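S.K.: Sequence and predicted model, in that order:
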Amino acid sequence: MVTSAMNTPFDQLIDALEREGARYRVLEHPEEGRCDLVAALRGTEPGQGAKAMLCKSKDADGQMILAILPGDRKLDFKKVAKAAGIRKATLATPEEAQRETGCVIGAIPPFSFSPAVKLIVDPELIERFDEIAFNAGRLDRSMLLASDDYLRIARPLVSPLCA
């Protein structure tokens, strides 16, 4: 994914949310990518944070999967593989994450703007909270977004992913 200065992942998010009439707000804060620390900066619960982890298939096709889970939970790679319909999943490298999402690790939002990246969200995130929080393509900007608007706009596959 190549982004120009005028079409950053942050800009793509704002455009999509505005176009779809989403209920959201943007928070500015010091740069932070760790779920627990950024939750404190946002004033949100750690589990309310949508942790985005780019995974890839170990199969020959190299399918990319953006796994979204509550910030206070751990990812189960077997559940990622099952949900994605692949044999085995692993974490993508920081370089692959930057290339596929246009974001550094810790700044990846819970949206896929690439047809090559399958988006899967753990149901616990959207069932526990009416509003999710996430870094919005930048380490110094977060968004709080109504959970039902997230589902409506992102259209992720909903499947258990947590260990």
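M.R.: Sure, I can see it.
S.K.: alpha carbons only for contacts and neighbour counts from here, please
M.R.: OK.
S.K.: Quick check: the gap between residue 81 and residue 90.
M.R.: Noted for residue 81: a distance of 9 Å to residue 90, by C-alpha to C-alpha, to the nearest Å.
S.K.: go on, residue 125?
M.R.: Noted for residue 125: a distance of 21 Å to residue 90, by C-alpha to C-alpha.
S.K.: Which one's more surrounded, the two?
M.R.: For residue 125 and residue 90, the more surrounded residue by other C-alpha atoms under 10 Å is residue 125, and the numbers stand at 23 against 17.
S.K.: Now do the same contact list for that one.
M.R.: For residue 125, the contact set (C-alpha atoms under 8 Å, 6 or more residues apart in numbering) comprises 47, 48, 50, 69, 70, 132.
S.K.: ok, second structure coming up, stack it against the first:
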Amino acid sequence: MAKKKAPAKTNAIRLVEQKKIPYSEHEYEWSEEHVGALDVAEQLNQNTSQIFKTLVTTGNKTGPVVAVIPGNQELDLKKLAKASGNKKMEMLHLKDLESVTGYIRGGCSPIGMKKNFPTYIDETAQAFETIIISAGRRGLQMELAPAGIQQLTKAKFVDLRL
């Protein structure tokens, strides 16, 4: 009987392991209809405010900017613009996500993108010992300390919620 081959490690997981940052993996059944953070929270039986989503935006001055916010919240583009030194922000077009970040919708991690883009984590992350973010593949999340994400992405903690 053939052994089931373990999925290859993602860039995000490789970087976390390289820096020896403690983390744990959470796998779940992924489907096209259930790609949001709330679906992930339900599948993993986790607190929705502890599951964070990665959103990629474009600033008129800086280009791509990454926002990591609670999955049950909406991003305030004006707050992100102010924090990142832009006058105007808009969401990156979905068709450009993979070419810009190296990740696809439903599997976009703030860690291990093609380039180190300016990254902002909502300040509420600091209230948790650990938060859960995408590990860089659909159906795979990683749980780690917000400070670990900050260390790897050089992120700033700011208020990003609407």
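M.R.: That came in fine, so what should we check first? Just so you know, these numbers come straight off a predicted model, no measurement behind them.
S.K.: Just the TM-score for the two chains, thanks.
M.R.: Superposed pair, TM-score by TM-score structural alignment, normalised by the length of structure 2: 0.85. Supporting alignment: 152 aligned residues with a C-alpha RMSD of 1.9 Å.
S.K.: about what we covered before: which pair in the contacts of residue 125 of structure 1 has the greatest spatial separation?
M.R.: Greatest spacing in these, by C-alpha to C-alpha: 69 and 132 (10.5 Å).
S.K.: shared neighbours of these two, anything?
M.R.: Common neighbours of residue 69 of structure 1 and residue 132 (C-alpha under 8 Å, 6+ apart) are 50, 125.
S.K.: can you give me the helices for structure 1?
M.R.: Under the criterion DSSP state H, helices of structure 1 are mapped to 9-19, 35-42, 77-84, 94-101, 123-128, 147-154.
S.K.: possible to save those as TSV with distance to residue 27 of structure 1?
M.R.: TSV is the format used below for the helices of structure 1 (distance: least, C-alpha to C-alpha, whole Å):
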stretch	distance to residue 27 of structure 1
helix 9-19	12
helix 35-42	7
helix 77-84	30
helix 94-101	21
helix 123-128	20
helix 147-154	17
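S.K.: count of residues packed around residue 138 of structure 2?
M.R.: Going by other C-alpha under 10 Å, the residues that sit close to residue 138 of structure 2 add up to 20.
S.K.: how close does it sit to residue 86 of structure 2?
M.R.: Distance from residue 138 of structure 2 to residue 86 of structure 2, counting by C-alpha to C-alpha: 31 Å.
S.K.: swap in residue 117 of structure 2?
M.R.: Applying C-alpha to C-alpha to residue 117 of structure 2 and residue 86 of structure 2 gives a distance of 14 Å.
S.K.: if we can go back for a sec, list residues touching both of residue 81 and residue 90 of structure 1?
M.R.: residue 57.
S.K.: thought residue 144 of structure 2 was touching residue 126?
M.R.: No. In this structure, residue 144 of structure 2 is not within contact of residue 126 by C-alpha atoms under 8 Å, at 11.7 Å.
S.K.: These two: who's more crowded?
M.R.: Set residue 144 of structure 2 next to residue 126 and count neighbours by other C-alpha under 10 Å: residue 144 wins out with 20 against 14.
S.K.: for that one, what are its contacts?
M.R.: Listed by C-alpha under 8 Å, 6+ apart, the contact partners of residue 144 of structure 2 are 21, 22, 23, 24, 130, 131, 132.
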